[in-house]
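Colleague: can't give you the sequence, but here's the structure:
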């Protein structure tokens, strides 16, 4: 229950970030293996990252995985 609440809160915070384009909903499993991406966003798993990667690439943004685990906070795009 706490994990769902934390994930919901992170989703709201990321969505509110003004420089962050929205990502589409993709049919990803509920496996929690967080990845920190070069856009400063923590994705719950590789599927969610790949979904965002495809969507952002169509908009001209390119992201990569920085490390396994959570990012500290959304902070804009890093160089890849």
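Modeller: The structure has been received and is ready for your questions. Keep in mind it's a predicted model, so treat the numbers as computed, not measured. Residues are numbered from 1 along each chain as shown.
Colleague: Please make it C-alpha for all contacts and neighbour counts, starting now.
Modeller: Noted.
Colleague: list the buried ones in the helix ranked longest in the chain?
Modeller: Using DSSP state H to define each element, the chain has its longest helix at helix 2-16. For helix 2-16, a neighbour-count test (16 or more other C-alpha atoms under 10 Å) marks 10, 14 as buried.
Colleague: Below is an additional structure, to be compared with the one above:
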């Protein structure tokens, strides 16, 4: 009986782990074409932005592109 309970709990943990990692998996290329999000974060490219956008949507939040390029540019004179 203890063995059965252990196996069931282990199965539930594995299912939870696989479900949480699968949801956040978002393969993107390494091409750099920075995008500034409405959250003030600079994303490496449009694909990475869209991955974050999907996560925001799951939370009921909105994420838009503020502009092409980095959010903040430091100018050294």
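Modeller: That came through, no problem. All figures in this text were calculated on a predicted structure; none of them were measured in a lab.
Colleague: now the longest helix of the first structure, how far from the chain's geometric center?
Modeller: Centroid separation for helix 2-16 of the first structure versus its chain: 11 Å, with C-alpha atoms, centre = their mean, to the nearest Å.
Colleague: Could you pull out the helices in the first structure for me?
Modeller: Taking DSSP H, the helices of the first structure run over residues 2-16, 46-58.
Colleague: The shortest one vs the second structure, mean deviation?
Modeller: Looking back up the chat, that one is helix 46-58 of the first structure. Comparison of helix 46-58 of the first structure with the second structure after fitting gives an average deviation of 0.5 Å (mean C-alpha distance after the TM-score superposition for the first structure).
Colleague: what comes up buried for that helix?
Modeller: Within helix 46-58 of the first structure, the residues scored as buried using 16+ other C-alpha under 10 Å are 46, 47, 48, 49, 50, 51, 52, 53, 55, 56.
Colleague: Please name the residues that touch the first one.
Modeller: Think residue 46 of the first structure. 33, 34, 35 (C-alpha atoms under 8 Å, 6 or more residues apart in numbering).
Colleague: cool, and the fourth one?
Modeller: Taking C-alpha under 8 Å, 6+ apart as the contact definition, residue 49 of the first structure lies against 35, 37, 43.
Colleague: what's the closest of those to residue 9 of the first structure?
Modeller: Nearest to residue 9 of the first structure out of the contacts of residue 49 of the first structure is residue 43 (C-alpha to C-alpha; 13.3 Å).
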